[in-house]
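Participant: fold the following, please.
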Amino acid sequence: MSDSMGWLIAAGVLVVLELFSGTFYLLMFATGLAAGALAALAGFGAAVQLLSAALVGVVATVVLHRSRFGHSRRGNTARDPNMNIDIGQKLEVDHWRDGHARVKYRGALWDVELGPGAHAQPGVFKIVEVQGSRLIVSGA
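Facilitator: Reported below is the predicted structural model:
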């Protein structure tokens, strides 16, 4: 087996492992291994092959890490409408007790709590956050 084929098989293994990991970092290392295969095809020795694979892999990894794809977004999922379909929905509260209420929403009873700036008066409120089985609301 030629050197280039060994590099390409190793790159292929990393691409398959990448499919299971869900990050792009193994793909960047596979790119480095592909660079090693190109160096082998060009007829360079083992030292140049290793150096090109390492250099391309490290540079690709650094570029990925500095890009927007290299960082996971860890926002507050309790307030994220993309993560929770209840955020932004409206509900009606008939009466409040010390900033808390119990209302029927989506066929179940929920505890409702006033968010910052909301006033405890009967009416329609907008859900701004979900904390377990509590809905935090603001004025609609």
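
Participant: hey, let's count contacts and neighbours off CA atoms from now on
Facilitator: OK.

Participant: which residues in the protein form strands?
Facilitator: Here the chain has its strands, by DSSP state E, at 90-93, 100-105, 108-114, 123-131, 134-139.

Participant: one more, please, to line up against the first structure:
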Amino acid sequence: MNAWMMWAVIAGLVVILELFTGTFYLLMISIGLAAGAIAAIFTLSTSSQMIIAALVGSLATLALHNSKYGWKGNKSVAHDPNVNMDIGQTLQVQDWQDQGNGKYIARAMYRGAMWDVELQHSAGYPGTYVIDEVQGSRLIVKPS
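Facilitator: Modelled structure (predicted):
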């Protein structure tokens, strides 16, 4: 069996394995193996074939990882409006208490209940604020 056929058979096996996993990462590795088969068709040395297969597979995997279809890290739900409907909503704060170091706290009515509200890195003046984060029963707000 020729070298390019071996590369092609291995690439095919990796594609079959990819069908069982449901990710595209093994597909990217099989693209690298196919590049090794192409290098074998051009009768490059075995070490050159392996280097080409490794480089193409690695670059394809990195490209997939950085695309919108790649791995997504765990996103903090405290800031995610898709998880918490309060993010982005507004509320009225009448009186702020200065806690020092640029931190202000208050109690404010929101959705029919009193909530602890925290404002950081801004002066606390009465007015409308936007909810930026929810930490337990505390709303972290920013000026609107």
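
Participant: report the TM-score for the pair.
Facilitator: Scored against TM-score structural alignment, normalised by the length of the first structure, the superposed chains reach a TM-score of 0.58; 132 aligned residues with a Cα RMSD of 4.2 Å.

Participant: rewinding a little: mind putting the strands of the first structure into CSV with mean neighbour count and distance to T61 of the first structure?
Facilitator: CSV is the format used below for the strands of the first structure (neighbours: other Cα atoms under 10 Å; distance: least, Cα to Cα, whole Å):
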stretch, mean neighbour count, distance to T61 of the first structure
strand 90-93, 17, 45
strand 100-105, 16, 47
strand 108-114, 17, 46
strand 123-131, 19, 37
strand 134-139, 22, 41
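
Participant: so which of those comes closest to L27 of the first structure?
Facilitator: strand 123-131 (36.8 Å; Cα to Cα).

Participant: residue nearest the centroid of the second structure?
Facilitator: K72 (3.3 Å; Cα atoms, centre = their mean).

Participant: so which residues of the second structure form helices?
Facilitator: Ranges of helices within the second structure are 3-21, 25-41, 46-66, based on DSSP state H.

Participant: can you put these in CSV and add distance to V134 of the second structure and mean neighbour count?
Facilitator: CSV is the format used below for the helices of the second structure (distance: least, Cα to Cα, whole Å; neighbours: other Cα atoms under 10 Å):
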stretch, distance to V134 of the second structure, mean neighbour count
helix 3-21, 36, 16
helix 25-41, 35, 23
helix 46-66, 29, 17
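
Participant: turn these into TSV, columns for distance to N82 of the second structure.
Facilitator: Output for the helices of the second structure, formatted as TSV (distance: least, Cα to Cα, whole Å):
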stretch	distance to N82 of the second structure
helix 3-21	28
helix 25-41	27
helix 46-66	22
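
Participant: to Q135 of the second structure, which of these lies closest?
Facilitator: Taking Cα to Cα, helix 46-66 is the member of the helices of the second structure nearest to Q135 of the second structure, at 30.2 Å.

Participant: and that closest one, what does it pack onto?
Facilitator: Using 3 or more Cα pairs under 8 Å, 6 or more residues apart in numbering; DSSP states H and E, the elements in contact with helix 46-66 of the second structure are helix 25-41.
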